[in-house]
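J.: No letters, just coordinates:
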């Protein structure tokens, strides 16, 4: 009787583990953070920078497009510096607010001396307050895609 009960428990346990596809042992790719669009993202202290990209017609000047969310309780200033060009921009973001740059509804953050290749990448350094700065590689896109054609400077 005990042997039959033990065999039934072992069989049920085997079916449960086999039927789970070893999910309890397998790496879960859905837990990885990724950028679901063409731009790149970064966290700089309490500021969350999302979908940063540059839209340019010829690579000479560009429109920096991104959104910045301040998850903190204090107002913050994000410093954005193009590493090769040396241009620096400051963007104020109030506590708990989101600022969108370069969209159809917002003024573009125009980079006049971009000197980048369309389809290439530009190194951008982000700094907020005393938080450690972050360097990101931002793609330079043109207006061939319909979602970017109105964003070309």
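T.: Yep, it's here. Bear in mind the structure is a predicted one, so any value in this text is a computation, not a measurement.
J.: drop to CA atoms for contacts and neighbour counts, all remaining ones
T.: Noted.
J.: Run through the strands of this protein in chain order.
T.: Taking DSSP state E as the criterion, the chain contains strands spanning 40-44, 47-55, 62-70, 76-82, 88-93, 98-101, 109-111, 121-128, 134-141.
J.: To residue 34, which of the ones you listed lies closest?
T.: Each of those was checked against residue 34 via Cα to Cα, and the shortest separation belongs to strand 40-44, namely 8.4 Å.
J.: helices or strands next to the closest one in the packing?
T.: For strand 40-44, the packing partners by 3 or more Cα pairs under 8 Å, 6 or more residues apart in numbering; DSSP states H and E come out as strand 47-55, strand 121-128, strand 134-141.
J.: and the angle for that strand with strand 62-70?
T.: Between the axes of strand 40-44 and strand 62-70, defined by axes from the mean of the first three to the mean of the last three Cα atoms, to 10 degrees, the angle is 40 degrees.
J.: was I right about residue 138 contacting residue 51?
T.: No: counting by Cα atoms under 8 Å, residue 138 sits too far from residue 51 to count as a contact (9.2 Å).
J.: intersection of neighbour lists for those two?
T.: Counting by Cα atoms under 8 Å, 6 or more residues apart in numbering, the shared contacts of residue 138 and residue 51 are 39-40.
J.: higher neighbour count, those two?
T.: More neighbours surround residue 138 than the other of residue 138 and residue 51, with 21 against 18 (other Cα atoms under 10 Å).
J.: here's the one I want to compare it with:
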């Protein structure tokens, strides 16, 4: 009984079944890559960070916009998923820099065209391109610390937001 073989680039024979399996794998991979499969959805949340652990409040896309590194605008979307008005407190180095009341079952968005003007944080001492640790707390006693990006106005949607 003889086994059909093909020759590798090294000159050594390869059993025909192995060669066929390798070619089939390459062919299937090529065919599947040509399929119109949907790509993973893009993260459209922006350049900020989500602050978790404050339920029923949600803080999304939190960031600071600055032009001088000393004062910055607090940009974020804040969602109140409860049936009561709630206050979100933001601290920097232990000092309260933002206190915002969010109405029951509502969303407050700071920054951007047609949105609420963002609160200004003084004594930021953080250059664009860095991060700064902010504290976030809600009335139920939740207290979360998170590194928040500090950006300049080079992104289109941040233009005009720096104080």
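T.: Thanks, I have the structure now. Note that the structure is predicted; figures quoted are calculated from it, not measured.
J.: Can you pull the TM-score for these?
T.: A TM-score of 0.71 describes the superposed chains when it is computed by TM-score structural alignment, normalised by the length of the first structure; 120 aligned residues with a Cα RMSD of 1.9 Å.
J.: re earlier: winner for burial among the helices and strands packed on strand 40-44 of the first structure?
T.: Using mean count of other Cα atoms under 10 Å, the stretch among those with the largest mean neighbour count is strand 47-55, at a mean of 23.
J.: what's that strand aligned against in the second structure?
T.: On the basis of TM-score structural alignment, strand 47-55 of the first structure is assigned to residues 57-65 in the second structure.
J.: can you tell me which residues contact residue 7 of the second structure?
T.: With contact taken as Cα under 8 Å, 6+ apart, residue 7 of the second structure is in contact with 13-14.
J.: for residue 110 of the first structure, same thing?
T.: Contacts here follow Cα under 8 Å, 6+ apart; on that basis residue 110 of the first structure touches 61-64, 153.
J.: before we move on, back to that, adding distance to residue 13 of the first structure, write the strands of the first structure out as TSV.
T.: Converted to TSV, those look like this (distance: least, Cα to Cα, whole Å):
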stretch	distance to residue 13 of the first structure
strand 40-44	43
strand 47-55	45
strand 62-70	47
strand 76-82	54
strand 88-93	54
strand 98-101	50
strand 109-111	60
strand 121-128	52
strand 134-141	48
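J.: separation between the residue positioned nearest the centre of the first structure and residue 142 of the first structure?
T.: For the first structure, residue 41 is the residue whose C-alpha lies nearest the centre (Cα atoms, centre = their mean; 1.9 Å). Separation of residue 41 of the first structure from residue 142 of the first structure (Cα to Cα, to the nearest Å): 19 Å.
J.: picking up where we left off before, select, out of the strands of the first structure, the one closest to residue 7 of the first structure.
T.: Evaluated with Cα to Cα, these place strand 40-44 nearest to residue 7 of the first structure, the distance being 53.1 Å.
J.: Ignoring the adjacent residues along the chain, who's closest to the residue nearest to the centre of the first structure?
T.: residue 50 (4.4 Å; Cα to Cα, 6 or more residues apart in numbering).
J.: Figure out which of the strands of the first structure is closest to residue 5 of the first structure.
T.: The stretch from these with the least distance to residue 5 of the first structure (Cα to Cα) is strand 40-44; that distance is 54.9 Å.
J.: which residues touch the closest one?
T.: Under the criterion Cα under 8 Å, 6+ apart, residues 35, 48-53, 126-128, 131-134, 136-139 lie in contact with strand 40-44 of the first structure.
J.: distance between it and the chain's centre?
T.: On the basis of Cα atoms, centre = their mean, to the nearest Å, strand 40-44 of the first structure is displaced by 5 Å from the centre of the chain it belongs to.
J.: Specify the angle between it and strand 47-55 in degrees.
T.: On the basis of the same axes, to 10 degrees, strand 40-44 of the first structure is oriented at 150 degrees to strand 47-55.
J.: Perfect, I'm done here.
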